[in-house]
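*Asks:* I'd like to go over a predicted model; first the sequence, then the structure.
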Amino acid sequence: DAMIALYSTFVDADLDATDCLTAELVKTAENAYRDVGIAFANQLALICEVVGGDVWTVRELVNKSPGRAVLYPGGGVGGHCIPKDPWLLAAPLGEGAADSLLGVARRINDGMPSHVAGLVGQLADAGNGSRIAVLGYSYLENSDDVRNSPSRVLVDLLRTDGYSVAVHDPYVHEFTGEVMEALRDADCLVLMVAHKAYRELDLAAVAGRMRHPRLIDARGFFSADELRSAGFEFRKLGVGAPG
């Protein structure tokens, strides 16, 4: 009762009293549930790439069925809680945790930055000193939170592969310079975070600023038509490569 009284002074929502174990299970289960949902979307995206489908269209049509809510796929999962809470929930399984649903979901989501790096490799050869521009460094759109950022993993992978990498993010102080400067002479652009600010980009001007107008869209942010109109060679996460 004392804790309910305390929390009611600053929480404007229902407060449910329970024991410590249940509270911990609820907290970790909520984040694990979301992680599994994202992993399903990412696995669906990978399947669509293999068979030549379009995950963004598939997701839209599946979600027309009552009770269906497929989440958005993307270049990875970050933040403080979701990457760790599934492992905390699965810990009682011991050695079985890695092969549990929660463990498999974690591996799928952790593997997405590497998959995006592979898409970059399909468009830009690292062997000739290609310059890659990564747009978005926070783990969440319209936020400056970089905890466990998938973009950080991607940047490290690209640099290990031999690429030169420039980063822009309108919310992360370290990367808030001019976006067009980050794009200067780039051989490939990777859209990792769906910041609203990037809606204001003039794609034709972006293409003209780059050495080679190539783009990887890891968030389904741009339509294929607008990318073609701007003159981009592109790959969208979850969409099969052109034949």
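*Replies:* Thanks, I have the structure now.
*Asks:* contacts and neighbour counts: CA atoms only from here.
*Replies:* Fine.
*Asks:* residues touching residue 64, list them.
*Replies:* Counting by C-alpha atoms under 8 Å, 6 or more residues apart in numbering, residue 64 touches no other residue.
*Asks:* which residues does residue 59 contact?
*Replies:* Shown in contact with residue 59 (C-alpha under 8 Å, 6+ apart): 70-72.
*Asks:* Now residue 23: which helix or strand?
*Replies:* Element membership for residue 23, per DSSP states H and E: helix 20-51.
*Asks:* Please, which helix or strand holds residue 144?
*Replies:* Counting by DSSP H and E, there is no helix or strand that carries residue 144.
*Asks:* Pasting the second one now:
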Amino acid sequence: MNELLKELRGQIEERTANVAVVGLGYVGTPVAALWAEAGFQVAGYDIQQKKVDLINKGISPIEGKEPGLTELVADVVSRGKLRVFSTFESIKSADVILVMVETPVDDQTKLPRYKAMRAALKSIGERLKPGTLVIIESTIAPKTMETDVQRILEKTSDLKLNQEFFLAHCPERLMPGRLIEIIRNYSRVIGASSPEVGQVVKAFYSHVVKADLDITDLLTAEIVKTTENTERFVEIAFANEVALLCEDLGADVWKVRDLINKREDRNMLKPGAGVGGHCLPKDFSLLTAHIRDTSPTKVIAAAQEVNDRMPIHMAQLLLDGLRAAGIGDVNGYKIAVLGYSYLENSDDIRNSPTAVLVNVLESFGFDVEIHDPWVEEFKHKSVYDVALNADAVVLMVAHDQYFELGWRSIIMALRHKVVVDGRNVLGKDKAKELGIIYRAIGVGA
């Protein structure tokens, strides 16, 4: 084993390695806190000064429901195990550097936009000391470790891979609402620049992760992450298509799904008002970014078409419900939209399906008011106040609060008793009990 790598392994096993985490969002914040809790000295880096200031005060910048994270951040900061910076100067002392910045795709070309990652890698490379391990946790297109990460780090550091520094791709598998649980308990794929590097990376992750740590090559790890998210994206599209079919046939997709899933070897996912977040709407584009034009991707393209259509379909259901209430010309009518984050009980609004819906409704001439108990911009009014004198309610996110509402008082506040349900919050039976005009994803009118 390379002497520098052997020394690093010893530091990792003894927890004396200095750890740097670049990017302190939904991935970086819990990762930094968990490795600090495990006994490492951790330095975090983020360009957003507000986020830096919050964490250095022991305050988590993530406002959604995240069990254990608030207390964990406060604890490791108070004990001096985690410090956060907005500049990269001190990263030169790091022995292990984890990179977890956003990797979006271009809206038009659907190719990766690696501006943030390339800038971070350049700053890291300029300060990289011999013997450092760099781990990319961000989701990236296959071959990116070779074409971007290795190239930038070697060029800016003047160090050689596997001789003077080491590389790994250990893609995150997180979902807001379960960040700490998933990091600790879900298996991880370790793509490494050599088998020996893989063993050192495994030793590093074993301090926190209590599940399988599978070592493979860099390319395989890249494909695994983009494929697992693409698979879920396609499965959601299938559920959405079955929902549309049930609407057309006058059936209830939620009853159909329950009966299908009684078989232990079946797991039809939930249909809904749209697919959002940082990962699912773009990871299929990362998976196919560098393939030849002749490679077939018909299923993935069809899934995108179905999922992109769902917020627009919600608008169509709303129009149908208002017609049933005797409303034709909708200009100036008020719509109360409940939920703006892409996921229940989260403040994450990246690629929010509600944003798409609101743009469509406003183009029709509707006056739209939004409520979301987790999103700063929309949490200061009560649901009742948002619904007061509205002509319809549109449910876009299955926040716990919406299941617990006193729906009779909400319905009484409306001018027209129309509810459009994109997440099965009410359900057909409850809607009938309330005596409302009910339109829902997957439920025949």
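*Replies:* In hand now; what should we look at? Here the structure is a predicted model, which is why all the values come from computation and not from measurement.
*Asks:* Reformat the contacts of residue 59 of structure 1 as JSON lines; add neighbour count.
*Replies:* Putting the contacts of residue 59 of structure 1 into JSON lines (neighbours: other C-alpha atoms under 10 Å) gives the following:
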{"residue": "70", "neighbour count": "17"}
{"residue": "71", "neighbour count": "17"}
{"residue": "72", "neighbour count": "18"}
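*Asks:* which one of these is nearest residue 166 of structure 1?
*Replies:* Checking those against residue 166 of structure 1 by C-alpha to C-alpha gives residue 72 as the nearest, at 25.8 Å.
*Asks:* Hmm, that closest one is touching residue 38, no?
*Replies:* Yes - here residue 72 of structure 1 reaches residue 38: they are 6.8 Å apart, a contact under C-alpha atoms under 8 Å.
*Asks:* all helices in the stretch 201-350 of structure 2, in order from the N-terminus.
*Replies:* 218-249, 253-260, 280-287, 298-324 (DSSP state H, counting those that start in this stretch).
*Asks:* Mind reading off the mean deviation between the longest one and structure 1?
*Replies:* Average distance between helix 218-249 of structure 2 and its aligned residues in structure 1, after superposition and using mean C-alpha distance after the TM-score superposition for structure 1, equals 0.6 Å.
*Asks:* start and end residues in structure 1 for that helix, please.
*Replies:* Residues 20-51 of structure 1 are where helix 218-249 of structure 2 lands when matched by TM-score structural alignment.
*Asks:* and that stretch, how far out from the chain's middle?
*Replies:* Remark: stretch 20-51 of structure 1 is offset 13 Å from the chain centroid, using C-alpha atoms, centre = their mean, to the nearest Å.
*Asks:* Quick one: the strands in structure 2, in order.
*Replies:* Here structure 2 has its strands, by DSSP state E, at 18-22, 41-45, 82-85, 96-99, 132-136, 165-169, 188-192, 213-217, 334-338, 367-371, 392-395, 418-421, 437-440.
*Asks:* From the contact counts, what lies against the fourth one?
*Replies:* The helices and strands touching strand 96-99 of structure 2, judged by 3 or more C-alpha pairs under 8 Å, 6 or more residues apart in numbering; DSSP states H and E, are strand 18-22, strand 132-136.
*Asks:* so the last one corresponds to what in structure 1?
*Replies:* Residues of structure 1 offer no counterpart to strand 132-136 of structure 2, counting by TM-score structural alignment.
*Asks:* need the next SSE after that strand, C-terminal direction.
*Replies:* That would be, after strand 132-136 of structure 2 and using DSSP H and E, helix 144.
*Asks:* Any idea which of the strands of structure 2 gets closest to residue 240 of structure 2?
*Replies:* Per C-alpha to C-alpha, nearest to residue 240 of structure 2 of the strands of structure 2: strand 437-440, 12.0 Å.
*Asks:* Could you point out the residues of structure 1 onto which that closest one aligns?
*Replies:* With TM-score structural alignment applied, strand 437-440 of structure 2 matches the range 233-236 in structure 1.
*Asks:* what about the matching stretch, distance to the chain center?
*Replies:* Stretch 233-236 of structure 1 sits 16 Å away from the centroid of its parent chain (C-alpha atoms, centre = their mean).
*Asks:* Only the buried residues of it, if you could.
*Replies:* 234-236 (16 or more other C-alpha atoms under 10 Å).
*Asks:* so stretch 300-313 of structure 2 corresponds to what in structure 1?
*Replies:* Using TM-score structural alignment, stretch 300-313 of structure 2 pairs with 102-115 in structure 1.
*Asks:* which outside residues touch that stretch?
*Replies:* Under the contact criterion C-alpha under 8 Å, 6+ apart, stretch 102-115 of structure 1 has outside partners 32, 35-36, 38-40, 42-43, 74-77, 83, 86-87, 90, 97-98, 150-151, 153-154, 157.
*Asks:* do the same with stretch 30-37 of structure 1
*Replies:* Residues from elsewhere that reach stretch 30-37 of structure 1 (C-alpha under 8 Å, 6+ apart): 70-71, 77, 81-83, 85-86, 89, 101-102, 105-106, 109.
*Asks:* Before I go, just wanted to say thanks for your time.
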